[in-house]
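Engineer: What would the 3D arrangement of this be:
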Amino acid sequence: MPEFDIIVLGGGTGNVVASAAADEGLDVALVERDRLGGTCLNRGCNPSKKLVHRADVVRTVQQADALGVEASVEEIRFADIVDEVIGKITAEAESKAETARESDRITFYRTEGRFVGERTVEVDSTAESEGAGGGPVELTSERIVLAGGSRPVIPDSIEGTDEVAFLTSADALRLRERPDSLVVVGGGYIAAEMSHFFDAMGAEVTVVGHADRLVDREDPEIARHLTDAYAERHEVHTGYEVTELAEDAPNGRDRGEGDGSDESRDASGHDDGEKVVRAESEEGDEITVRGDEILLATGRRPNADAWNVEAAGIDTDEEGFVETNEYLETSADGVWAIGDVAGNYMFKHSGDKEAEYAVRNAVRGERAAVEYPGMAHAIFGSPQVGSLGKTEDELDGDYSVGIFAYDRTALGSALETDGFAKAIAAPDGEVLGFHVVGPHASMLIHEVATGVAAGADADRIAETVHVHPALSEVVQGAFREARGFPPTGI
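Structural biologist: Have a look, this model is predicted:
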């Protein structure tokens, strides 16, 4: 039974902990069934944003006419784009694996792992740094960091998922042949980003979301703005719960159904061998939409069950996330949890911050409470969204709101966009929330994140001298509106 100074379960954010522990002279077991880099590098943030960037370029060219520039997209080499993106991230993942193999301090088990007792993990004996073996092996350590990640949710409430082929986000990112039509089931950030990408690549996109607006966890005004923007380009159905996936027979009839009459076809007339999505509203209204492919983008769930955390005495909440305290300790002595599996935030940047504290606490023996200064997030759709703090529907009591449109600034007006920023401040000037929808929102949000992390209040952000005519004046304008300052310098 191999014993290590520390075991790290999960090679995404966990790889940061494993590398730091090895650098400090500890003998480390690193367990990851897939490529190192985890979801973000291989199946999430990195490939999706590289693909979305191509979509942004296409959209820029297509909209150039509005600025007096005659331009057109002559060809989109879809397979080449996907191959280039996947090739780069695969090379990066293999580079991480090679570094792990070459380390004298890391034993890399590229295999499934599961708890079988307190601080005991069973793996297949194939350790990449040791060569192949045979049969299961139990690894033990007084310290374990669980960075087990998450996986796409496949709702049990949807019939036909075991009979009809569908895509998850991981599949969609590696699809080499662009579908002519795509049905996206879900209305969150994955649905928004993937809809933007495939639409820009030339697919007809239909979005079916269960909430009354897309990205409904965002501030209501931001979410409504994005939903309206998507409805201009896509067929969007909000407020519908998907109940079934099916397939059209080649003659246009749904398999196992009636005569294929006009009443069973969608508004676009599609009835020729496509995949079928049926959905129903709370009021009982039913819709049927069709596409060459179906993407289920219905959220993600933690992998705690896959690691069999119960066997180690690790408590989870009702949604399956591992429960941790402010030191990232679990209910099991000597076990810490970070990243998606812990559910504090489900962002890569928050996972990286937690990895820093896991190194301090699990590796170095400190007892440091994790902090998330200025925690923000972004959605890389079209338009982009950036968000920090509370949304207006989460607040009670006294607060003030400032809304400032892009076109009220010199550069913003040149972008031909109707995006806006929204600042929410407490009576004493505390920044309660900031939300922005429009071009470069993923960058504009960082001014506020940095300010909040440094202890700045809404007045400080409002009074900071901003470069003119930079787009950041949109941020300043929102805070000046929230605090009742005159629009000096804007």
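Engineer: contacts, neighbours, all on C-alpha from now
Structural biologist: OK.
Engineer: give me the element Gly386 is part of.
Structural biologist: If you go by DSSP states H and E, Gly386 is part of strand 385-389.
Engineer: Give me the packing partners of that strand, helices and strands only.
Structural biologist: Contact partners of strand 385-389 among helices and strands, from 3 or more C-alpha pairs under 8 Å, 6 or more residues apart in numbering; DSSP states H and E: strand 376-379, strand 431-437, helix 441-453.
Engineer: Looking at these, which one is packed in the most?
Structural biologist: Stretch with highest mean neighbour count among the helices and strands packed on strand 385-389: strand 431-437 (a mean of 27; mean count of other C-alpha atoms under 10 Å).
Engineer: can you give me how far it is from the chain middle?
Structural biologist: 19 Å (C-alpha atoms, centre = their mean, to the nearest Å).
Engineer: now that strand and helix 441-453, what's the angle there?
Structural biologist: 170 degrees (axes from the mean of the first three to the mean of the last three C-alpha atoms, to 10 degrees).
Engineer: could you say what helices and strands strand 431-437 packs with?
Structural biologist: Against strand 431-437 (3+ C-alpha pairs under 8 Å, 6+ apart) you get helix 220-233, strand 385-389, strand 420-425, helix 441-453.
Engineer: Run a quick neighbour tally on Glu235.
Structural biologist: Residues near Glu235, counting by other C-alpha atoms under 10 Å, number 14.
Engineer: quick one: it from Ile379, how far?
Structural biologist: Separation of Glu235 from Ile379 (C-alpha to C-alpha, to the nearest Å) stands at 20 Å.
Engineer: now the helices and strands packed on strand 385-389 in CSV, with distance to Ala368?
Structural biologist: Shown next, in CSV, are the helices and strands packed on strand 385-389 (distance: least, C-alpha to C-alpha, whole Å):
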stretch, distance to Ala368
strand 376-379, 22
strand 431-437, 26
helix 441-453, 18
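Engineer: Identify whichever of these lies nearest to Ser400.
Structural biologist: If you check each of these against Ser400 by C-alpha to C-alpha, strand 431-437 wins as the nearest, at 9.5 Å.
Engineer: Now do the helices in the stretch 51-200 of the chain.
Structural biologist: 78-102, 169-172, 189-200 (DSSP state H, counting those that start in this stretch).
Engineer: which residues touch the second one?
Structural biologist: In other words, helix 169-172. With C-alpha atoms under 8 Å, 6 or more residues apart in numbering as the test, helix 169-172 has contacts from 43-44, 152, 190, 194, 295-297.
Engineer: Please provide the structure for the following sequence as well, for comparison with the first:
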Amino acid sequence: MPTSYDVLIIGSGQAGNPLATALADAGRKVVLVEENHLGGSCINYGCSPTKALLAAAERAHQLRTAAEYGIKSVEPDLDFAAVIARKDAIIKRSREGVRRNLQQEHPGITVLHGHATFTGPHTVQVGLPGGKMQEIKAPLIFINTGTRAALPDLEGLAEVPYLTTTGLLDLQELPEHLLILGGGYIGLEFGQMFRRFGSRVTIVESGANLLEREDDDVCAGMREILEADGIELVLGAEARRVSQNEEGVITLSAHTRTGERRLRGTHLLVATGRTPNSDTLGLETTGVKTDEKGYIQVNSSLQTAVRGVYALGDIHGGPQFTHISYDDYRVVRDAIVHGKRRSAKQRPLPYTVFTEPQLGRIGLSEDQAREQGIAYRVATMPVRTIGRARETGRTTGFWKVLVDKQDRILGAAILCAEGGEIMTMFQLAMMGRLTYPQLQNMVIAHPTWAEGLNNVFAKLEKPGAA
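Structural biologist: Here you go, the predicted model:
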């Protein structure tokens, strides 16, 4: 007979974990099923490990460039295995914290390790270690199984020891020459990271620009930053085939506007997007609907086509960010526990690309404002005009802010040191419906990065043509 619970959560990511504790604290009997490590992608192979490695890469860069500050520069003596060990220690502590939170600090939660497969709309069979099976039944089910690396249809890929971001995080030796297929934010973060560790890096992107969501000037600014670090960028390149010779050299052949390019390296990272982990859940037994890519279809309350079954986080498509997954948890928690309904389709989308300098983005880009027919004015300010930038020597990049007819902020792109933190200041202004003159005339402590809010609007251009 199936074991009955009030709530079944499949996947322990940034939506599933807090939802388990919230519903257990509300008196529900909860079971959480996780096939891999507790914590989901953010803790195990996403945000936490990559930002830990980026911090190490930044230290190496500071040693190389110390002469700019009157300190003798040195070439870092990189112990790459030790860098990876530090990252692993951070992950371990995070996993232990998640386990403690779920199994010790919140009674009412049962954690099962195994693969969950639906056998009906509200019944799931879990394959446990040792070959045992357990059937679970629950009126409320939340699918939080995330995504995995999407592999392109590339001739020869199956015969080459390619890496996804998960495998790259566990390397014990530094690649001599890393080829990266994909110029999105993942490819850029890893590209700059490994370049600063000392690898040669080549990024191959099929589009004409890096970061397809961004305006051309933002893409151009990012390109200048990466090329200044010594990264080779091959844009507008359609990868055709990949191979490896007896010496272990990987050759990636790509068609470009100037003809065929044969790019050679020691390692290949495939960073061409993600695909949902929905294909092994047995959804065909439930009535839950997916789109052509396999993402689970949900309404504005994150409910699937089956009553009582929800999809949270990356599995339902759309922007794949940890903070969006966490907000999915809040949307569902508020509806079920507090009786307050809020649409998951109408919310801000802040994000940060953790290159150095960072790119922080909130609201509309200039391209999006034009596409939507929204009249706007735009203010652009070079970072070098900020006193804090000159004093710290971090003068690369610019701020770009859009305002509407009512002088309120429409969006911002902050390509700057601490760009994510600065972007959040604009987000707060947008949430508070502040006008740009209020920011322009605000008394801000000197000398801080925030002082740029006083100055960025000095040269607002005329409204853009709708």
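Engineer: just so I know, which of the helices and strands packed on strand 431-437 of structure 1 lies nearest Ala97 of structure 1?
Structural biologist: For those, proximity to Ala97 of structure 1 was assessed by C-alpha to C-alpha; helix 441-453 is nearest, at 30.6 Å.
Engineer: separation between the counterpart of Glu418 of structure 2 in structure 1 and Asp459 of structure 1?
Structural biologist: When structure 1 is aligned by TM-score structural alignment, Glu418 of structure 2 is paired with His440. Counting by C-alpha to C-alpha, the gap from His440 of structure 1 to Asp459 of structure 1 is 23 Å.
Engineer: okay, those two: which has more neighbours?
Structural biologist: The neighbour comparison of His440 of structure 1 against Asp459 (other C-alpha under 10 Å) goes to Asp459, with 20 against 17.
Engineer: That one matches what in structure 2?
Structural biologist: By TM-score structural alignment, Asp459 of structure 1 lines up with Pro437.
Engineer: Between the two ends of stretch 457-470 of structure 1, how far is it?
Structural biologist: 21 Å.
Engineer: right, I mislabeled it, should have said stretch 400-419 of structure 1
Structural biologist: 20 Å.
Engineer: That stretch: which residues count as buried?
Structural biologist: Of all the residues in stretch 400-419 of structure 1, those buried under the rule 16 or more other C-alpha atoms under 10 Å are 400-407, 409-412, 415, 418-419.
Engineer: Ok, stretch 163-170 of structure 2 next?
Structural biologist: For stretch 163-170 of structure 2, the neighbour count (16+ other C-alpha under 10 Å) marks 163-166, 168-169 as buried.
Engineer: Where does it end up in structure 1?
Structural biologist: With TM-score structural alignment as the criterion, stretch 163-170 of structure 2 aligns to 167-174.
Engineer: my guess is Gly187 of structure 2 meets Ala271, correct?
Structural biologist: Yes - counting by C-alpha atoms under 8 Å, Ala271 is a contact partner of Gly187 of structure 2 at 5.8 Å.
Engineer: Compute the number of surrounding residues for the counterpart of Ala55 of structure 1 in structure 2.
Structural biologist: With TM-score structural alignment as the criterion, Ala55 of structure 1 lines up with Ala57 in structure 2. For Ala57 of structure 2, the neighbour count with other C-alpha under 10 Å is 20.
Engineer: Give me the distance between Ala57 of structure 2 and Thr355 of structure 2.
Structural biologist: 11 Å.
Engineer: do you know how far the nearest residue to Ala423 of structure 1 once chain neighbours are set aside is from Ala462 of structure 1?
Structural biologist: The shortest distance from Ala423 of structure 1 to any non-neighbouring residue, by C-alpha to C-alpha, 6 or more residues apart in numbering, is to Phe434 (4.6 Å). From Phe434 of structure 1 across to Ala462 of structure 1, the span is 13 Å (C-alpha to C-alpha).
Engineer: One more: Thr409 of structure 1?
Structural biologist: Distance, Thr409 of structure 1 to Ala462 of structure 1, using C-alpha to C-alpha: 15 Å.
Engineer: so what's the corresponding residue of structure 1 for Glu212 of structure 2 closest to, chain neighbours aside?
Structural biologist: With TM-score structural alignment as the criterion, Glu212 of structure 2 lines up with Asp216 in structure 1. Here the nearest residue to Asp216 of structure 1 in space, its sequence neighbours aside, is Ala223; by C-alpha to C-alpha, 6+ apart that works out to 5.9 Å.
Engineer: who's in contact with that neighbour?
Structural biologist: 213-217.
Engineer: hmm, which of the residues you listed are the buried ones?
Structural biologist: Among the contacts of Ala223 of structure 1, the ones that count as buried (16+ other C-alpha under 10 Å) are 213-216.
Engineer: Quickly name whichever of those residues is closest to Glu286 of structure 1.
Structural biologist: Arg213 (17.6 Å).
Engineer: and the closest one, what element?
Structural biologist: Short version, using DSSP H and E: Arg213 of structure 1 is in no helix or strand.
Engineer: Please apply the same query to Arg390 of structure 2.
Structural biologist: Short version, using DSSP H and E: Arg390 of structure 2 is in helix 387-392.
Engineer: cool, and Val465 of structure 1?
Structural biologist: Using DSSP H and E, Val465 of structure 1 sits within no helix or strand.
Engineer: who's in contact with it?
Structural biologist: Taking C-alpha under 8 Å, 6+ apart, one finds nothing in contact with Val465 of structure 1.
Engineer: ditto for Ala458 of structure 2
Structural biologist: Contacts of Ala458 of structure 2 by C-alpha under 8 Å, 6+ apart are Ala379.
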